[in-house]
Structure formats: structure tokens, C-alpha cells
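Chemist: return a 3D structure for these sequence lines:
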Amino acid sequence: MSAIPYRRAGKSGLDLSAFAFGLWQKFGTDYSYDNQRAILLHAFELGITHFDNADRYGPPHRAAQKLFGEVLRKDLAAHRDELILSTKAGNPIGTSPYLQGGSRKSLLGSLDHSLRDLGTDYVDIFYHHRADTSTPLEETVGALSDAVRQGKALYIGISNYPTSLSQEISRLLRAAGVPLLVHQPRYSIFDRSREDDGLLDLAAEDGFGVVVYSPLAQGLLTDKYLDGIPAGARAQNSAFLSPDAITDEYREKARALNKLAAERGQSLAQLALQWVLRRTEVTSALIGASSPEQLDHNVRALDFPAFTDDELALIDEHSR
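Modeler: Here you go, the predicted model:
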């Protein structure tokens, strides 16, 4: 297995591991602490140094941060300077207006709580998790900038912003002396909207990096659903993947992509991860895992030869 390389985040001075580990799903009180700890430590052993969190992640909300904070305290404290820890705020974690949105109170209050959850004095990247058009963008930018000036965050990111607002907040952050480091959008073979709406082009022009989430399209870009929905699969009980997505059209496209992957000597998941990382605008791909073995399998995506023009054309034909 090749060492996981680092890639520069846009025009900043920060290098990030090509794979980042996300605690979005399967990290909370519903899961085994020992298994979660083993996966996190194995990720670090493999060379993944970027761990992505949010106040929403669980269940319940904030549970993933508390879990990581415990692992940090017990196992990784000596390596804090080698880690990139990120968290997010702004996506609702309650009905109160102070537990959502882009206001100064919401963002800075959540960040203080996240620092307590993680047991650290600062995070490396603090994201606004979702655009809030009901709050003046200047207020959001002021809160994000102050998080850096107060030493509670080193860099600022955004997630799920439309391209037009991404351009505007990037301009405002640059004017405030805190340039936008990264944008975290959904991006995969089955979701290429960030190509179509110009976000990747904007990243290259404005100089911020892109850390993509759902590169496996919630498991659709694996071999799990090629013949239906197996017992215990995510599509049976996930809010993020409906059984309605497992259509005949999906299976036709996924099987064609799986055939190409097999011809290249890799799995469909490895092909999908290699595909998102082919773009120079993409700094990192966020991956999760339910076992150390699954993590080993996915990071091997870096071990295969570059795609040929014919292979890329075939992937284009079967993307959704």
C-alpha cells in the first residue's frame, strides 16, 4: 500500500492528506466505542491526519466530537501537532434559533462547545456548515474571522454553499484578512453538480481547496447494491439513502462502472475514490469506515494507474 500523499489546499500554505476521515456516520452512542477507537487509530496509522467532525454528528448531536475527544485525550494527545481537526456549525442541532444558522451567537457559541467536546484549545479548520441567507453574510464573516483572531481556529471553511455565495464569502473573508481555506461540497461520479455550477472552476480561480464528501454516493458507488438491497444495508434505515435510489437505471450504470473497475484490477469503490481525486482542485476526499479492513481497502485507491481518456469517457457515459 502506498503512503497517503499530501496535497496543497488551494493557494494556502497548508497541506492536507489526500484522504480525510469523516465522523459523519457510525460515530456516536449507538456504536461500539472500541470499534470506533480502533478505526480512528488505524486511520492515523495509515497516514490520514485530517479528521472531520461537526456539532451535528452522532447520534445524538455532538456525540462524535465527544468520542473523538476521548480518543484524542487517551491515545493521540502526543500527536496533536500532527493532526488537522475540523468541525462545523450552523446546521440545526435544535429548535432554538441559537442552535442553527450563521449568526455570531450561533457560530461562536457552537465553536466554544465543540472545543470542550474535543478537549482542545483550537481546531485547525472551522466550517460554516450551511449557508444561512436570513443572516447578513457580513455577520457570518465577522464571526468566522473572529474565531481565527481569538486563536480558536487556524483556518476557515464553508460547506454546502452555492457557487454564487461561495464567491461572495470568499471575497469578504479575503478582505477581512482571513482567506477561505476550503469548501466542502458533495461530489462523486453520481453527483457532478459542482462541475456544472462552476464551483470547481471558482476554487481554482479564488485559490481555495475542495474537500469532497460522499465520494461513494452513500454506498451507491460500491458493489453492495448491484443485485438489490442486502439485509442490514444503509438503504434500509438511512435518512441519506432511500431504497428508491436502487433503480434499474442505477444498477445498469453501477454494473458498467463495476465492470470497468474489475478490468483495472480494482473495486468500484476504489475507482470512485480515484476518480474524485483526479481533479487538481480537489484537495482531499472524505471517507468513513465501519471497520479497519474497509479503511485499508478504500485507501488502496491511490495504488492504481491514472485513467486513460477512453476510461474517463466511459465513466462520463455512466455517471448520473
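
Chemist: going forward, measure contacts between C-alpha atoms and count neighbours the same way
Modeler: Fine.

Chemist: OK, contacts around Leu108?
Modeler: 143-144, 147 (C-alpha atoms under 8 Å, 6 or more residues apart in numbering).

Chemist: repeat the analysis, applying 10 Å as the threshold.
Modeler: 89, 102, 114, 140, 143-144, 146-147, 152 (C-alpha atoms under 10 Å, 6 or more residues apart in numbering).

Chemist: scan the residues you listed and report the most crowded one.
Modeler: Gly102 (30 neighbours; other C-alpha atoms under 10 Å).

Chemist: return the subset of the contacts of Leu108 lying in strands.
Modeler: When the contacts of Leu108 are checked against strands (DSSP state E), the matches are Ala89.

Chemist: of the contacts of Leu108, which belong to helices?
Modeler: Secondary structure from DSSP state H places 114, 140, 143-144, 146-147 of those in helices.

Chemist: hang on, the earlier thing: could the contacts of Leu108 go into a markdown table alongside distance to Ser188?
Modeler: Converted to a markdown table, the contacts of Leu108 look like this (distance: C-alpha to C-alpha, whole Å):
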| residue | distance to Ser188 |
| --- | --- |
| Ala89 | 24 |
| Gly102 | 27 |
| Ser114 | 29 |
| Thr140 | 29 |
| Ala143 | 31 |
| Leu144 | 28 |
| Asp146 | 33 |
| Ala147 | 31 |
| Lys152 | 32 |
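
Chemist: Proceed likewise with the subsequent sequence, for comparison:
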Amino acid sequence: MPYRRAGRSGLVLPPLSLGLWQNFGTARAYETQRAIVLRAFDLGVTHFDLANNYGPPPGAAEEMFGRILATDLKAYRDEIVVSTKAGYLMWPGPYGDFGSRKYLLSSLDASLKRLGLDYVDVFYHHRPDPETPIEESMGALVTAVAQGKTLYPAISNYDAAQTDAAAAVLADAGTPLLLHQPRYSMFDRTPEDGVLDAVDRAGAAAIVYSPLAQGMLTDRYLNGVPEGSRAVTSVFLHESDITEDVLGTVRALNEVAAGRGQTLAQLALQWVLRNPVVVSAIIGASSVAQLEQNLGAIGGPELGADELAEIDRILG
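Modeler: Reported below is the predicted structural model:
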């Protein structure tokens, strides 16, 4: 595995990390989830990305991963990077959401209990809070580092100005920003409008989520919307999103991938990783076979200028 350095830090990460967002929880068999996690680790995926609300239900992904850590990976804790987040609704009442010091530190304690860990390697503020000063939210991350409950602070879904502000607070406290996790794919290039530059200014790195655009950048929808696909079952992707224009774009991109001897998913992953600010892309997996196929993006032929220009033309 060709590990990559996260900004100006001492931490290296695999180019593809395993995310436990939608495929890990009570809705799937534990043995399937366990097999995916263990196969990922065997193949050199050392980073596992979680959040307090991942499941379903919220908290289930952390509990499941904690069980795997305890039964299979306990001896390898120092070879694994575990990250979790807080920032979305986790429990009822006024203190279970967004970015107050009370919520973030309480959520981290609950996450550690579910994971069965004394600390996580990375703790994210999952989204900016319009009502709470960034100084308070970042101060909570600084406290978590000081308490030994996390090693590195991180943020997710912040815009460029918010990233600059958060990075400044963390730098002043002596706990520099490690990672920013934005949504980034061929179909969502929003981070190119300032966020990636802000991450670079901070000496941090981007680790991107949804690089396959909820599965649209795979061969899943080349012939329309199949039964049981995420476009039918997920709240994050809808059948109405798979328009004829989208299908035309996906098929054209698939031709580029085929010309390189790759799947569309492998091309899409390699495309986000082309940016030097991006240290890793987070992938999900519903099976070991899907995991192995996506990991095939690592070591693929470098994207040439002509290919990048053709992709830009297709994307319009």
C-alpha cells in the first residue's frame, strides 16, 4: 500500500480509506461487515472512518466496529487509524446536535464507550454550527486532544472561510488542523472553489467522501436504475437523480475508464486522488468483492493531460 502523508503532519494514510457510513449497522449481517473490515485491513487499509450517527441506527457502526476491534484487531490497535465525528443530530433535546462544547465532548465520550477505546486517532467536527462560534467548537477539539481522547483535530463540510477560521484557532492552540473531509467527486467539484486551497494553506490535507457520488460513478446505473439499488433504497440518492443526461455522462466516462483498462469506479477514485491536497478517498463497501474491485484503483496508470481534458469535456 503506497501510504501518503497528511499535509505537514507526521501521519500517513492509505489512498483509500474504509468508511462505515451506510453499509454498517443492524441492517446487515455482522459477519458480512466483519469480513469487509478484516479484508480491508489485510490489504493495507489502515484507516477506518466513522461518526457518532452512522448505522442504522445511530451509534450502531461504532458498536459493530468496536466489537471487531475487541475480537479480531485488538493486537493491531497501533497499526490502525480510527476516526469519528460529531455534529449532526444524535440524541433528543437541545444538547445533541451541531457544535457546542457540551455536545462535542459528550458525544466523543459516548463514541469511545461504543468503540471500546481510550482514544480515537482523529476527531472531527462534522459540520459547522451557524449559532456557535468556531472558537467554541474548535476549543472543544483542543480540549479533546489535551485530555488524550483524540490525537488529531479535524473538520468536515466547512466552506473555505470557515476552514481558514478553524485552522487559525487550532494553530494558535498548538494543535494544528490535520484533515478536512469535504464531499468531492467528478459530479461535485465544489471543493475546487476555495476549500482545497484553504486546506493547503493550513498545512492540512483533504480526505474526501462520496467520491463515487453515491454509486452513480460506478457501473451500477449504466443501463438504468436496477431494483434494490441505492437510488431506490437510500435517502441520499433518488431515482429522479438518474436522468438521461446523467446516464449519458456516466456512459461516456465509462468509455474513458474502459480505454484505461479500469472500471468506472476505479477511474472516479483515481480522479479525486489526482489532486495533491487529497490524501485519501473514503469508500464504502457492501461486499468483499466490491471492496477489492475499488481498491484496484490504487496503482492504476496515471491520468494523462489528454484524459483529464476529455473528462472535463464530458463533465461540461
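
Chemist: before we move on, back to that, nearest to Asp121 of the first structure, of the contacts of Leu108 of the first structure?
Modeler: Nearest to Asp121 of the first structure among the contacts of Leu108 of the first structure is Lys152, at 6.5 Å by C-alpha to C-alpha.

Chemist: give the aligned equivalent of that closest one in the second structure.
Modeler: Counting by TM-score structural alignment, Lys152 of the first structure lines up with Lys149 in the second structure.

Chemist: distance of the residue nearest to that match when sequence neighbours are not counted relative to Val82 of the second structure?
Modeler: Closest residue to Lys149 of the second structure apart from its sequence neighbours, by C-alpha to C-alpha, 6 or more residues apart in numbering: Tyr119 at 4.2 Å. Distance, Tyr119 of the second structure to Val82 of the second structure, by C-alpha to C-alpha, to the nearest Å: 9 Å.

Chemist: tell me how far the residue nearest to Lys149 of the second structure lies from Ser111 of the second structure.
Modeler: 9 Å.

Chemist: and Val122 of the second structure, by the same measure?
Modeler: Counting by C-alpha to C-alpha, the gap from Val122 of the second structure to Ser111 of the second structure is 12 Å.

Chemist: so what sits against both of those two?
Modeler: 50, 84-85.

Chemist: now, of those, which are buried?
Modeler: Neighbour counting with 16 or more other C-alpha atoms under 10 Å marks 50, 84-85 as buried within these.

Chemist: ranges for the helices of the first structure?
Modeler: Using DSSP H, helices in the first structure cover 33-46, 63-71, 104-118, 137-149, 163-175, 193-196, 199-206, 248-263, 268-276, 292-299, 309-318.

Chemist: please produce TSV containing the ones you listed, extended by distance to Leu14 of the first structure.
Modeler: Output for the helices of the first structure, formatted as TSV (distance: least, C-alpha to C-alpha, whole Å):
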stretch	distance to Leu14 of the first structure
helix 33-46	18
helix 63-71	23
helix 104-118	21
helix 137-149	15
helix 163-175	16
helix 193-196	23
helix 199-206	15
helix 248-263	32
helix 268-276	20
helix 292-299	21
helix 309-318	30
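
Chemist: so what's Ser286 of the second structure up against?
Modeler: Counted by C-alpha under 10 Å, 6+ apart, Ser286 of the second structure has contacts 22-24, 28, 32-33, 36.

Chemist: change it to 7 Å
Modeler: Asn23 (C-alpha atoms under 7 Å, 6 or more residues apart in numbering).

Chemist: and it, how far from Ser280 of the second structure?
Modeler: 20 Å.

Chemist: now flag whichever of the contacts of Leu108 of the first structure is closest to Val212 of the first structure.
Modeler: Closest to Val212 of the first structure, out of all of the contacts of Leu108 of the first structure and judged by C-alpha to C-alpha, is Ala89, at 17.5 Å.

Chemist: residue in the second structure matching Pro97 of the first structure?
Modeler: Under TM-score structural alignment, Pro97 of the first structure pairs with Pro94 in the second structure.

Chemist: can you check Asp309 of the first structure too?
Modeler: Match for Asp309 of the first structure (TM-score structural alignment): Ala305.

Chemist: what's the burial count for that match?
Modeler: With other C-alpha under 10 Å as criterion, Ala305 of the second structure counts 9.

Chemist: ok, back up a step: which residue in the first structure aligns with the residue nearest to Lys149 of the second structure?
Modeler: Per TM-score structural alignment, Tyr119 of the second structure is aligned with Tyr122.

Chemist: do the same with Val81 of the second structure
Modeler: By TM-score structural alignment, Val81 of the second structure lines up with Ile84.

Chemist: how close does its match get to Phe44 of the first structure?
Modeler: 11 Å.

Chemist: before we move on, what about Leu172 of the first structure?
Modeler: 35 Å.

Chemist: so between those two, which is more surrounded?
Modeler: Leu172 (20 against 17).

Chemist: what sits against the more buried one?
Modeler: Val141.

Chemist: just give me the match in the second structure for it.
Modeler: Aligned partner of Leu172 of the first structure by TM-score structural alignment: Val169.

Chemist: Ser238 of the first structure now?
Modeler: In the second structure, Ser238 of the first structure lands on Ser234 (TM-score structural alignment).
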